[in-house]
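J.: got a predicted structure here, sequence first:
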Amino acid sequence: MEWFSASGYWLGRLVFQRGLAGLYLVAFLTAALQFRALIGERGMLPVPEFVRRVPFRRSPSLFHRYYSDRFFAVCAWSGCAVAVALLAGADSLLPLWGGMLLWLVPWALYLSIVNVGQTWYAFGWESLLLEVGFLAVFLGNDEVAPPVPVLFLLRWILFRVEFGAGLIKMRGDECWRKLTCLDHHHETQPMPGPLSWFFHRLPKPLHRAEVAANHVTQLVVPFLLFAPRPVATAAASLMIVTQLWLVLSGNFAWLNWITIVLALSAVAFPADPPAVPGPPLWYVVVVLAVSALLLALSHRPVRNMLSRRQVMNRSFDPLHLVNTYGAFGSVSRIRYEVVVEGTADEVPRKESGWREYEFKGKPGDPRRWPRQFAPYHLRLDWMMWFAALSPGYAGPWFGALVERLLEGDRDTLGLLRGSPFPADAPPRYIRARLFRYRYTTWRELRETGACWERTYVREFLPPTRKP
């Protein structure tokens, strides 16, 4: 069975598993703290209404059988508990089959959440966590050496993440081909981080070099993952460095971190492997069967990557076993933000005392500097960025958000950085206005202390009150 095992990657497996457990913990914690306002029984897109419209076969989930906010909370916090156990190495204390079952639990729980999460869970890193999490079930524990087929499939996912992202850029916005996208991206990205202003102000020649290096990392380096060990380790290490650069430049939930964790599984750390017996026959059969299934399903993302009509971030099956990925096929040149305001006046007027709601991550007050939230995922803030791009993105949920603010709903207010109105005295009217935001210059920053300058564009939602 020497062909089946790769004992030299035992430390890489250990680092990968602990890193993945940490990301599971972040994902379940995000779900537990935000679900009531987003998809709860009184949420903006309630799960009970969704499961009445969509059959189980299209979105398999525990919540098709039963849903209550209490049951969802139990599932989310149970996911947190299992993730902590895996982070602490509980899978290594169990027999091989027990460790596999333990890894299966968070995958099944998170699949149940994603499949009823609707718009709030339509991000590529949700499917990526599920695809990687499913493979982790078959990676084994201290009883066996890392299986070669699973290690290969992890690299195959990493290849598709990077190469797919590179292709979508080259086929999409011409600024990627002209090496000019970073003249705009740091300013217009969904959720800037504390260093994004400084990245935007880097010299333009350096921006060109960044884009060129990105193309090399995403279009050339992924092929080296399947080279012999020293080359593959170097390729994975280069990807890790690139992803850490992206971590510093913005807030992209756990997308960068799960890519780093994937790359770590391809690194052969210089450490002597422990002596372990050969894998049991049943384990070999299961791993080979699952690997054959996933390779067979891979024809769909391959066809998508080869297509001139390549799409980003799509699942090809309801279990999210094999998916396609990509990011920023186009880059906005101008940043727009939807600013939500309320007033307690009986009759709303232009000169009324409109007070602004502040969100946790998205830009609002021009003087408030962005914070680092990733890998934690602020789902409402991200969707507000999409809403500013086009009102169509806000259609399913924005009206419900306004209604909850008019009610002073505590769960919804909990998603915000702060409310200008106490929960027991909500505003009489809510309005939303669209502003253009741009980063200030060095001189403006010194003179005003503001990192943003904003200009009113148009009305997004006229003054609205509760029926």
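T.: Perfect, I can see it now. Numbers count the residues shown, from 1 in each chain.

J.: CA only for contacts and neighbour counts going forward, please
T.: Fine.

J.: against which helices or strands is the helix or strand harbouring Ala232 packed?
T.: Following DSSP states H and E, one finds Ala232 within helix 229-249. Here helix 229-249 touches helix 196-200, helix 204-219, helix 255-264, going by 3 or more Cα pairs under 8 Å, 6 or more residues apart in numbering; DSSP states H and E.

J.: which ones are touching the closest residue to Gly364 other than its chain neighbours?
T.: Excluding its sequence neighbours, the residue lying closest to Gly364 (Cα to Cα, 6 or more residues apart in numbering) is Glu358, at 6.2 Å. Neighbouring residues of Glu358 by Cα atoms under 8 Å, 6 or more residues apart in numbering: Gly364, Asp365, Leu416, Arg417, Gly418, Ser419.

J.: apply 7 Å and report the result again.
T.: Gly364, Leu416, Arg417, Gly418, Ser419 (Cα atoms under 7 Å, 6 or more residues apart in numbering).

J.: widest-spaced pair of those?
T.: Gly364 and Ser419 (12.7 Å; Cα to Cα).

J.: which of the two has more neighbours?
T.: The residue with more neighbours, out of Gly364 and Ser419, is Gly364; 22 against 19, by other Cα atoms under 10 Å.

J.: confirm the more buried one sits in a helix?
T.: No: under DSSP: H, G, I helix; E, B strand; the rest coil, Gly364 sits outside any helix and is assigned coil.

J.: gap between it and Arg433?
T.: Computed with Cα to Cα, to the nearest Å, the distance linking Gly364 and Arg433 is 12 Å.

J.: count the neighbours of the closest residue to Glu210 other than its chain neighbours for me.
T.: Closest residue to Glu210 apart from its sequence neighbours, by Cα to Cα, 6+ apart: Leu182 at 7.9 Å. The local packing of Leu182 (other Cα under 10 Å) involves 22 other residues.

J.: what do you get for Asn313?
T.: Residues near Asn313, counting by other Cα under 10 Å, number 20.

J.: go ahead and confirm it touches Phe328.
T.: No: using Cα atoms under 7 Å, Asn313 is not in contact with Phe328, being 10.9 Å away.

J.: ok, and here's another one to check against it:
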Amino acid sequence: MLLWEPETYWLVRVLFHRALAVIYLLAFIIAARQFRPLAGEDGLLSIQQYVDRHEFRERPSLFYLYPDDRVIGSTAWVGVGLSVLALVGFPSWLPRPYAVPVSMLLWLLLWALYLSFVNAGQTFYGYGWESMLLETGFLAAFLGAGPAGPPVAVVWLLKWVLFRNMFGAGLIKLRGDDCWRDLTALDYHYETQPIPNPVSWYAHHLPDRFHRIEVLGNHVIEVAVPFLYFAPQPWASVAGVATIGFQGWLMLTGNFSWLNALTIVQAIATFSDGVLTSILPVVAPNTSAPPLYLQALSMVLAVVVVWRSIDPVRNILSEQQVMNTAFDPLRLVNTYGAFGSITRTRYEIVVQGTTDEVVTADTEWRAYEFKGKPTDTAQRPRQVAPYHYRLDWQLWFAAMAPSPHRSPWFLALLDRLLAGDEATEDLLASVPFAETTPTHIRAVRYRYRFTTPKKRRQTGQWWERERVGTYVSPVSDGDLRLDRV
């Protein structure tokens, strides 16, 4: 009975499962559309590189055993189908004895399939929200289904994930960049974040005093509020509302894949059925205790999570705290944190091609447009969150250096564009060569800034830029000599 509060968490579980299924659905759609040109057989970082450089026990994945684009594509679409089943609550349609085991199987399959993408995706899947989705999704398998209430222990484990997510992010900011401590971080962040959206421009131009209040509020919500997740109601729900509001503002003003959306999903665990029925037009049904085997499994799970939490807790308490790190190949208990340092200057790589046989000072270069990152200064920033344009994010990181020596996949990108590879071109918003391929291609590095309100009114431009260097000098197909594995 200690593990079961039927009037408390049945609605919470339903809402949590449906919301998490949406995140999984999005993640698998992205994998179906982007994984193969990025990390498939002929990807910018080929799947064979993953197989050659890792042991299965280090980074287990179905694609280690079957490094094949057909298997990758089929797995992604199976994940889409399973996500739809989770979204519509399929396990609860089944007779009572089958609801819980089928639910567990469904969520464990989603976890295992997505683990295959994360562990094989190399640089393009090296983000903290990947591990966060896996950890959250694994716990979701033990919440049960049908008329039985969920084990309370698992709900508290979800709160523990949320706590590490938020508190880790708060501490790494306070320990990291000085601008978080002097409250000036948001003077830069909206302009220099990986992929700004239309609201980012307006947020950047808010008064400095408002930015100071924002940063102070950030510290309160990320460092102080998380302790209330474990408080009695209604304080836990108050903390959940504060967290959801904070994450909603981040979604409104930026694009961080599903990081903020997933944090909102985790925050559902801070509510209770009593709170939900008081604010929503829903009624919690009469529920029964979860099966004994599920209660026993939830206790075993709690012991495992406590044991695996030792390293993440040590990391959180360390002055040398690192962010977004998995401590086991299954990514069951991880450490999180974001934007411990703030970029002051925004650099962008502009990829350009030409059909001229010989490059001269008079050569006309035409730019490739990407789906998320800015290139055309007149292009309004795009709202994409929680969708994740993985190539665009990596281009943001690549632009921090004056050359691609830390981004070996970038030369492969140029190689594919020279060849007119359709799968690679599908990752872009537009290609300037409709019926031919470029003879030469180059990459130019620019500094980008948001325009002032006055200049945007006069010109309609969202950005202004200045060239700061050549990222890759003009090359043709023969110059690159890349191995296509």
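T.: Happy to help now that I have it. Note that this is a predicted model, so its numbers are computed, not measured.

J.: fetch the TM-score of the aligned pair.
T.: Here the TM-score for the pair of chains, by TM-score structural alignment, normalised by the length of structure 1, is 0.98; 466 aligned residues with a Cα RMSD of 1.2 Å.

J.: re the thing from before, now the common contact residues for Gly364 and Arg433 of structure 1.
T.: By Cα under 7 Å, 6+ apart, Gly364 of structure 1 and Arg433 have these common neighbours: Val339.

J.: now do the longest helix seen in structure 1: which elements does it pack against?
T.: Determined from DSSP state H, the single longest helix within structure 1 is helix 10-38. Using 3 or more Cα pairs under 7 Å, 6 or more residues apart in numbering; DSSP states H and E, the elements in contact with helix 10-38 of structure 1 are helix 69-87, helix 255-264, helix 410-413.

J.: for the counterpart of Ala232 of structure 1 in structure 2, which residues are in contact?
T.: Aligning on TM-score structural alignment places Ala232 of structure 1 opposite Ala236 in structure 2. Applying Cα under 7 Å, 6+ apart to Ala236 of structure 2 gives the contacts Leu228, Tyr229, Phe230, Thr270, Phe271.

J.: swap in Trp397 of structure 1?
T.: Here Trp397 of structure 1 is in contact with Met44, Leu45 (Cα under 7 Å, 6+ apart).

J.: show me what it aligns to in structure 2.
T.: Match for Trp397 of structure 1 (TM-score structural alignment): Trp409.

J.: if I look at that match, how far off is Phe271 of structure 2?
T.: 44 Å.

J.: same check, this time on Phe56 of structure 2
T.: 39 Å.

J.: for Leu162 of structure 2, same thing?
T.: Leu162 of structure 2 is 13 Å from Phe271 of structure 2, by Cα to Cα.

J.: also Val118 of structure 2?
T.: Distance, Val118 of structure 2 to Phe271 of structure 2, by Cα to Cα: 30 Å.

J.: one more: Leu62 of structure 2?
T.: 36 Å.

J.: can you check Val199 of structure 2 too?
T.: Taking Cα to Cα, one finds Val199 of structure 2 at 30 Å from Phe271 of structure 2.

J.: try Thr452 of structure 2
T.: For Thr452 of structure 2, the distance to Phe271 of structure 2 - Cα to Cα - is 43 Å.

J.: pick out whichever of these two has more residues nearby.
T.: Phe271 (24 against 16).

J.: who's in contact with the more buried one?
T.: Applying Cα under 7 Å, 6+ apart to Phe271 of structure 2 gives the contacts Val12, Ala236, Ser237.

J.: quick one: map it onto structure 1.
T.: Checking TM-score structural alignment: Phe271 of structure 2 goes with Val267.

J.: any idea which element that match lies in?
T.: Going by DSSP H and E, Val267 of structure 1 is not part of any helix or strand.

J.: top strand in structure 1 by residue count?
T.: strand 452-464 (DSSP state E).

J.: give the aligned range of it in structure 2.
T.: Matched against structure 2 by TM-score structural alignment, strand 452-464 of structure 1 falls on residues 463-475.

J.: mean per-residue distance, that stretch versus structure 1.
T.: Its matched residues in structure 1 lie on average 0.5 Å from stretch 463-475 of structure 2 after superposition (mean Cα distance after the TM-score superposition for structure 1).

J.: matching residues in structure 2 for stretch 335-345 of structure 1?
T.: Stretch 335-345 of structure 1 maps onto residues 346-356 of structure 2, going by TM-score structural alignment.

J.: now do stretch 192-209 of structure 1
T.: Stretch 192-209 of structure 1 maps onto residues 196-213 of structure 2, going by TM-score structural alignment.

J.: ditto for stretch 102-116 of structure 1
T.: Structural correspondence for stretch 102-116 of structure 1: residues 106-120 of structure 2, per TM-score structural alignment.

J.: contacting residues around the matching stretch?
T.: Residues outside stretch 106-120 of structure 2 that contact it (Cα under 7 Å, 6+ apart) are 47, 50, 59-63, 75, 79, 82, 125, 130, 134, 137-138, 140-141.
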